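# mind folding the following:
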Amino acid sequence: MQRLAVEFQEIHMGDNSFLSPAFVILVVGIIAVVVWLVTRAKKKRNKK
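Purely as a prediction, here's the structure:
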């Protein structure tokens, strides 16, 4: 979590490069977590 906070600060400090590598990593990570949670929820629902 601390590393994410540092990357988030870097994004706000460098407003010129909004699509900085840190921002891309952050977005990809969030999407990956959401997809993972959705697939997990679907698997649980199918078992019942």
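# CA only for contacts and neighbour counts going forward, please
OK.
# report the separation between the residue nearest to residue 4 when sequence neighbours are not counted and residue 42.
Spatial nearest neighbour of residue 4, chain neighbours left out: residue 26 (7.4 Å); criterion: Cα to Cα, 6 or more residues apart in numbering. According to Cα to Cα, to the nearest Å, residue 26 and residue 42 sit 25 Å apart.
# second chain to compare with the first, below:
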Amino acid sequence: MLREAIRTMKKRQIKTASICLTVLTIKKIRLKTTEISKRQRMQILTAR
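Sure, this is the predicted structure:
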């Protein structure tokens, strides 16, 4: 019983960790895209 519980806990921890990692990567990508869009806007404004 204890071993099974520990196994399930480990599996759950791995799942939560992977979810956290994916969320972090998505946030990083969003930040990068926003930075790029800001730069593009500035370039467009300066070009005009």
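# residue 26 and residue 42 of the first structure: which is more packed in?
residue 26 (15 against 10; other Cα atoms under 10 Å).
# what's the more buried one aligned with over in the second structure?
Matched by TM-score structural alignment, residue 26 of the first structure corresponds to residue 20 in the second structure.
# check residue 8 of the first structure too.
Checking TM-score structural alignment: residue 8 of the first structure goes with nothing.
# need the contact list for residue 8 of the first structure.
22-23 (Cα atoms under 8 Å, 6 or more residues apart in numbering).
# do you know how far residue 2 of the second structure is from residue 8 of the second structure?
For residue 2 of the second structure, the distance to residue 8 of the second structure - Cα to Cα - is 10 Å.
# between those two, which one's more packed in?
Neighbour tally, residue 2 of the second structure and residue 8, criterion other Cα under 10 Å: the higher count belongs to residue 8, 12 against 7.
# separation between the spatially most central residue of the first structure and residue 45 of the first structure?
Closest to where the C-alpha atoms of the first structure average out (Cα atoms, centre = their mean) is residue 30, at 2.1 Å. Separation of residue 30 of the first structure from residue 45 of the first structure (Cα to Cα) stands at 23 Å.
# count of neighbours near whatever residue of the second structure lines up with residue 47 of the first structure?
Under the alignment by TM-score structural alignment, residue 47 of the first structure pairs with residue 41 in the second structure. By the criterion of other Cα under 10 Å, residue 41 of the second structure has 12 neighbours.
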